[in-house]
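Enquirer: Have a look at this fold, sequence not included:
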């Protein structure tokens, strides 16, 4: 049942992104920024946590989940370190994911043979 819920929640997030790109003039970059920002805002007002509890990885892996991780990191760091946590919490909470993305992106760039779109 967890797999089904993760699939449905993650799929719904992806469908929303696709609808935004198909029906508006938003570029993928606009949708990316909007999703990360919405993850932060929805976490700050307490709406995204129930979505994460329902969809688990289906809610934490897509782009709003990155915003969720940033916001949760800031909230925890502020509780622990005070105002300095505003600047350090999000970075600390997401450092592993960012490092993995850079590392694997670099490996794929070394292994692939890109061609121009002629």
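Expert: Ah, there it is. These figures come from a predicted structure and were not determined experimentally.
Enquirer: only C-alpha atoms for contact and neighbour calcs from this point on.
Expert: Fine.
Enquirer: what are the ranges of the helices in the protein?
Expert: Taking DSSP state H as the criterion, the chain contains helices spanning 2-23, 28-44, 48-55, 57-60, 63-81, 85-111.
Enquirer: out of those helices, deepest packed?
Expert: helix 57-60 (a mean of 24; mean count of other C-alpha atoms under 10 Å).
Enquirer: Which neighbouring elements make contact with it?
Expert: helix 2-23, helix 48-55, helix 63-81 (3 or more C-alpha pairs under 8 Å, 6 or more residues apart in numbering; DSSP states H and E).
Enquirer: sorry, back to before: need the helices of the chain in a markdown table (columns: distance to residue 118).
Expert: Supplementary listing: the helices of the chain in a markdown table, determined by distance: least, C-alpha to C-alpha, whole Å:
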| stretch | distance to residue 118 |
| --- | --- |
| helix 2-23 | 25 |
| helix 28-44 | 22 |
| helix 48-55 | 41 |
| helix 57-60 | 37 |
| helix 63-81 | 31 |
| helix 85-111 | 20 |
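Enquirer: Below is an additional structure, to be compared with the one above:
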């Protein structure tokens, strides 16, 4: 039964983040690209302030998988690298922490590009 609640919290957290994004699309003139940037920057700011950690503890993968989770990972990696390597760690820590996810995205994007052909919409 404990696993059920873990899934339920992840679904709820991810759903709320998606709901906010959909409301921003429907009710504002923000483009999807600006909303994407807003989510990543929000994750960085909330992660840097230590507030997003509470969301991660509650929502698990529902908080770490969306774009806000990517921003949180960047902030967490930069903070850890600063603690280990000094101020220069702020420049390398975020990318180092996110390298696995970035590499996976590039790899699976390449596989998708090799397997499928793009078509025009018209």
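Expert: Sure thing, it's come through. Please read these numbers as outputs of a predicted model, since none were measured by experiment.
Enquirer: and residue 34 of the first structure, which of the helices and strands packed on helix 57-60 of the first structure is closest to it?
Expert: With C-alpha to C-alpha as the measure, helix 63-81 is the member of those nearest residue 34 of the first structure (8.6 Å).
Enquirer: equivalent range in the second structure for stretch 75-89 of the first structure?
Expert: Mapped onto the second structure using TM-score structural alignment, stretch 75-89 of the first structure spans residues 79-93.
Enquirer: now what about the matching stretch, what contacts it?
Expert: 48, 74, 77, 78 (C-alpha atoms under 8 Å, 6 or more residues apart in numbering).
Enquirer: can you tell me which two in the residues you listed are farthest apart?
Expert: Once C-alpha to C-alpha is applied, those give 48 and 77 as the farthest pair, at 10.1 Å.
Enquirer: corresponding residue for residue 7 of the first structure in the second structure?
Expert: Under TM-score structural alignment, residue 7 of the first structure pairs with residue 11 in the second structure.
Enquirer: what sits against that match?
Expert: Residue 11 of the second structure neighbours (C-alpha under 8 Å, 6+ apart): 59, 62.
Enquirer: And it, how far from residue 63 of the second structure?
Expert: Residue 11 of the second structure sits 9 Å away from residue 63 of the second structure, going by C-alpha to C-alpha, to the nearest Å.
Enquirer: same question, residue 78 of the second structure
Expert: In terms of C-alpha to C-alpha, residue 78 of the second structure sits 19 Å off from residue 63 of the second structure.
Enquirer: Same check on residue 100 of the second structure?
Expert: When distances are taken as C-alpha to C-alpha, residue 100 of the second structure and residue 63 of the second structure turn out to be 18 Å apart.
Enquirer: got it, and residue 54 of the second structure?
Expert: In terms of C-alpha to C-alpha, residue 54 of the second structure sits 10 Å off from residue 63 of the second structure.
Enquirer: I'm done for today, thanks for sticking with me.
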